[in-house]
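Undergrad: My questions are about this predicted structure, shown below with the sequence.
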Amino acid sequence: MKVAVVQLNTQDDLEKNLLQIGDLIDTAAVVHGAELVALPEYALCLTGRRDCAIAHAQVLDNSTALAAIAHLARKHHVALHLGSVVERGTDGNLYNTSVAFGRDGTQISRYRKMNLFQTAKPEWANSVVHYEAGFLSTGTSVETFELEGMTFGNSICFDLRHAVHYQKLRAMGAEIILCPSAFTSLTGERDWQALLTTRARETGCYMVGANQCGSFDDGCYESWGHSMIVAPTGEVVVECQQEPGVISTDILERAR
């Protein structure tokens, strides 16, 4: 399976973000020949501002933005993993939720982030993305999904620091684990690659890390970039740098 990772520099403008996503999915499908395209955490809107995050929260069964993503899946006949969005649940709570789409645009998987980020920096305590525990509700279910004969595991960003999550995914049969992220530059340089390679070796799975890059909220915060796909051996197969773009590899071919 040809898997592509899209690295984004998402901002708080939903329409502009959808245009960026559309352009890079076009590249992933047409130039790279991807069969599955993975996007980062907070792909549709990345902001620390609570009012903006609430305004752009998505009701998963009634969202024009998700309909646009589904259209891209159908247009290119590719599976898409929408890294995550702020979901407005039917229970009235807000969640950080991944949504996967099949090649026909139908939603085939949802996962609500189970380990919410809590910054140790007091100056970031009011930021949605840096103090999720004060804004979002916690998911309660480890989730996998089947796609073309392979089992994919769901995780999001801060889950990476919780090895037991990945042990559960492996026990559920996961072969490829997706980890959409908005890893900060502060910790990304130190921990991002180390965590992905460790989880790959521990589980014997491919790790697909789609990360945000660049600054957002008028330069207040910065994401690390360096999206990568890591083999079960811990080898970094392919890696972005710190600009938006697309990387890809044929995972089945490498496994043979």
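TA: Received, thanks. Numbers count the residues shown, from 1 in each chain.
Undergrad: Every contact and neighbour count from this point should use C-alpha atoms.
TA: Noted.
Undergrad: Centre-most residue in the chain?
TA: Central residue of the chain (C-alpha atoms, centre = their mean): residue 180, 2.1 Å from the mean position.
Undergrad: thought it was touching residue 157?
TA: Yes: here residue 180 reaches residue 157: they are 5.9 Å apart, a contact under C-alpha atoms under 8 Å.
Undergrad: Can you check which residues contact both of these two?
TA: Common neighbours of residue 180 and residue 157, counting by C-alpha atoms under 8 Å, 6 or more residues apart in numbering, are residue 41.
Undergrad: which residues in the stretch 101-250 of the chain form strands?
TA: Secondary structure of the stretch 101-250 of the chain (DSSP state E, counting those that start in this stretch): strands located at 107-112, 144-147, 150-154, 176-178, 206-209, 213-216, 221-224, 228-230, 236-239, 245-250.
Undergrad: Those strands into a markdown table, with extra columns for distance to residue 98 and mean neighbour count?
TA: Below are those laid out as a markdown table (distance: least, C-alpha to C-alpha, whole Å; neighbours: other C-alpha atoms under 10 Å):
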| stretch | distance to residue 98 | mean neighbour count |
| --- | --- | --- |
| strand 107-112 | 5 | 20 |
| strand 144-147 | 11 | 17 |
| strand 150-154 | 8 | 22 |
| strand 176-178 | 10 | 25 |
| strand 206-209 | 13 | 28 |
| strand 213-216 | 19 | 20 |
| strand 221-224 | 19 | 21 |
| strand 228-230 | 18 | 29 |
| strand 236-239 | 22 | 16 |
| strand 245-250 | 19 | 20 |
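Undergrad: Could you export those as JSON lines, including distance to residue 34?
TA: Shown next, in JSON lines, are those (distance: least, C-alpha to C-alpha, whole Å):
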{"stretch": "strand 107-112", "distance to residue 34": "18"}
{"stretch": "strand 144-147", "distance to residue 34": "14"}
{"stretch": "strand 150-154", "distance to residue 34": "15"}
{"stretch": "strand 176-178", "distance to residue 34": "15"}
{"stretch": "strand 206-209", "distance to residue 34": "14"}
{"stretch": "strand 213-216", "distance to residue 34": "21"}
{"stretch": "strand 221-224", "distance to residue 34": "24"}
{"stretch": "strand 228-230", "distance to residue 34": "14"}
{"stretch": "strand 236-239", "distance to residue 34": "14"}
{"stretch": "strand 245-250", "distance to residue 34": "7"}
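Undergrad: Pull the contacting residues for the residue nearest to the centre of the chain.
TA: Contacts of residue 180 by C-alpha under 8 Å, 6+ apart are 38-41, 83-84, 155-157, 208-211.
Undergrad: Cross the residues you listed against helices and list the overlap.
TA: Using DSSP state H, no member of the contacts of residue 180 falls in helices.
Undergrad: let's bring in a second one:
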Amino acid sequence: MGRFTAACVQMTTGIDPQTNLETATRLIERAARAGAQFIATPEMTGCMNINAGDRRATIYEQSEDPLLKAFQNLATDLKVTLLIGSLAFKADNDERMANRSCLISSEGSLIATYDKIHMFDVEVGDGQTYRESSTYRPGERAVLAETPHATLGLSICYDLRFPHLYRQLAQNGAQILTCPAAFTKVTGEAHWHTLLRARAIETGSYVIAPAQSGVHEDGRETFGHSLVTDPWGQIVAESTVYGEDVILAEIDTAEVAAVRGRIPSLSKEQPFTISKK
């Protein structure tokens, strides 16, 4: 652990998984050639399809998923740690799917998986109503993962609006918080930068947030602006490209300890009660 180069891959994922695999592979290879040792892709790397019926026809059990196997082989070939922001898998004993991050070692093994806990059930004012819980089963556990680079706390997209998740991850050892996302254009313009910087400031952690960007085949439009913030809440890398992109950032985990030493809020909580008058 110490210093390393991280990359965010930004995509405009479409409907066909094989085409998306080819795009993601090209961008991951680009990041590796630029020197990245840790590379993260956005939520729904494998497919963006608002039609749940069509989407279910293209998913597999995790152990049989061809995209995951391809990404495991890619991580091995490139000798990088690879976070696939999320893929959709069949969920045990549920008609719904799992929206799952997959963290892959440079040897191709699965270090950890994380199922998105908070479902995007909202009306944001862009002409669409989102009911993610009708398609995806929410996860029930937070996940910390050890890598050669740092201890990661995993999350996905809408989780970003629930600060207690990130605080508990940091209090239990996370140095870097990952938040692969597919923020809508409306919510991204309003809240993306503020929320990511707030999570970094509150926890004294790096935040790595690869994002979907652009107009997708299924009609949705996502905000993009993949970015990396440091533990002080400063943006150290950001994509200003509308569509596909790769950004890189130098990470120094010593900064996490330094910032938490300056403002030790994680260890200074005081118990309190709420009095309603």
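TA: Ah, there it is. Quantities reported herein were computed from a predicted structural model and do not represent experimental measurements.
Undergrad: Out of the strands of the stretch 101-250 of structure 1, flag the one nearest residue 57 of structure 1.
TA: Nearest of the strands of the stretch 101-250 of structure 1 to residue 57 of structure 1, taken as C-alpha to C-alpha: strand 107-112 at 13.7 Å.
Undergrad: Could you list every helix and strand that the closest one packs against?
TA: On a contact count with 3 or more C-alpha pairs under 8 Å, 6 or more residues apart in numbering; DSSP states H and E, strand 107-112 of structure 1 meets strand 94-101, strand 144-147.
Undergrad: of all those strands, which lies closest to residue 12 of structure 1?
TA: Between residue 12 of structure 1 and those, the shortest gap by C-alpha to C-alpha is with strand 94-101, which sits at 15.8 Å.
Undergrad: on average, how far is the closest one from the matching bit in structure 2?
TA: Comparison of strand 94-101 of structure 1 with structure 2 after fitting gives an average deviation of 0.8 Å (mean C-alpha distance after the TM-score superposition for structure 1).
Undergrad: Where does that strand end up in structure 2?
TA: Aligned using TM-score structural alignment, strand 94-101 of structure 1 spans residues 97-104 in structure 2.
Undergrad: Show residues contacting that stretch.
TA: Against stretch 97-104 of structure 2 from outside (C-alpha under 8 Å, 6+ apart): 43-44, 56, 72, 75, 81-91, 110-116, 135-139, 154-156.
Undergrad: which among the residues you listed end up buried?
TA: Neighbour counting by 16 or more other C-alpha atoms under 10 Å classes 43-44, 56, 72, 75, 81-91, 111-116, 135-138, 154-156 among the contacts of stretch 97-104 of structure 2 as buried.
Undergrad: So residue 4 of structure 2 lies in a strand, does it not?
TA: Yes: counting by DSSP: H, G, I helix; E, B strand; the rest coil, residue 4 of structure 2 falls inside a strand.
Undergrad: what separates it from residue 54 of structure 2, distance-wise?
TA: According to C-alpha to C-alpha, to the nearest Å, residue 4 of structure 2 and residue 54 of structure 2 sit 40 Å apart.
Undergrad: Pick out whichever of these two has more residues nearby.
TA: Set residue 4 of structure 2 next to residue 54 and count neighbours by other C-alpha atoms under 10 Å: residue 4 wins out with 17 against 11.
Undergrad: That one and residue 72 of structure 2, how far apart?
TA: Distance from residue 4 of structure 2 to residue 72 of structure 2, counting by C-alpha to C-alpha: 21 Å.
Undergrad: what does residue 63 of structure 2 give?
TA: Using C-alpha to C-alpha, we find residue 63 of structure 2 at a distance of 12 Å from residue 72 of structure 2.
Undergrad: for residue 179 of structure 2, same thing?
TA: For residue 179 of structure 2, the distance to residue 72 of structure 2 (C-alpha to C-alpha) stands at 20 Å.
Undergrad: repeat for residue 195 of structure 2
TA: For residue 195 of structure 2, the distance to residue 72 of structure 2 equals 31 Å [C-alpha to C-alpha].
Undergrad: do the same with residue 206 of structure 2
TA: To residue 72 of structure 2, residue 206 of structure 2 is 25 Å away according to C-alpha to C-alpha.
Undergrad: How about residue 88 of structure 2?
TA: 16 Å.
Undergrad: What of residue 121 of structure 2?
TA: From residue 121 of structure 2 to residue 72 of structure 2 the distance is 32 Å (C-alpha to C-alpha).
Undergrad: And for residue 156 of structure 2?
TA: To residue 72 of structure 2, residue 156 of structure 2 is 20 Å away according to C-alpha to C-alpha.
Undergrad: now for the longest strand anywhere in structure 2, which elements pack on it?
TA: Scanning structure 2 for the longest strand, with DSSP state E as the assignment, gives strand 81-90. Strand 81-90 of structure 2 sits against strand 38-40, strand 97-104, with contacts defined as 3+ C-alpha pairs under 8 Å, 6+ apart.
Undergrad: and those strands, which is most packed in?
TA: The highest mean neighbour count among those, using mean count of other C-alpha atoms under 10 Å, belongs to strand 38-40: a mean of 28.
Undergrad: Next secondary structure after that strand?
TA: Heading C-terminal from strand 38-40 of structure 2, the first helix or strand you meet, by DSSP states H and E, is helix 52-56.
Undergrad: which helices and strands does that next one pack with?
TA: Secondary elements touching helix 52-56 of structure 2 (3+ C-alpha pairs under 8 Å, 6+ apart): none.
Undergrad: so who does the residue nearest to residue 229 of structure 1 when sequence neighbours are not counted touch?
TA: Nearest-residue entry for residue 229 of structure 1: residue 208, 4.6 Å, with adjacent residues in sequence omitted and distances by C-alpha to C-alpha, 6 or more residues apart in numbering. Applying C-alpha under 8 Å, 6+ apart to residue 208 of structure 1 gives the contacts 5, 38, 176, 177, 178, 179, 180, 228, 229, 230.
Undergrad: hmm, try it at 6 Å
TA: 178, 179, 229 (C-alpha atoms under 6 Å, 6 or more residues apart in numbering).
Undergrad: Equivalent analysis for residue 4 of structure 2, please.
TA: For residue 4 of structure 2, the contacting residues are 250, 251, by C-alpha under 6 Å, 6+ apart.
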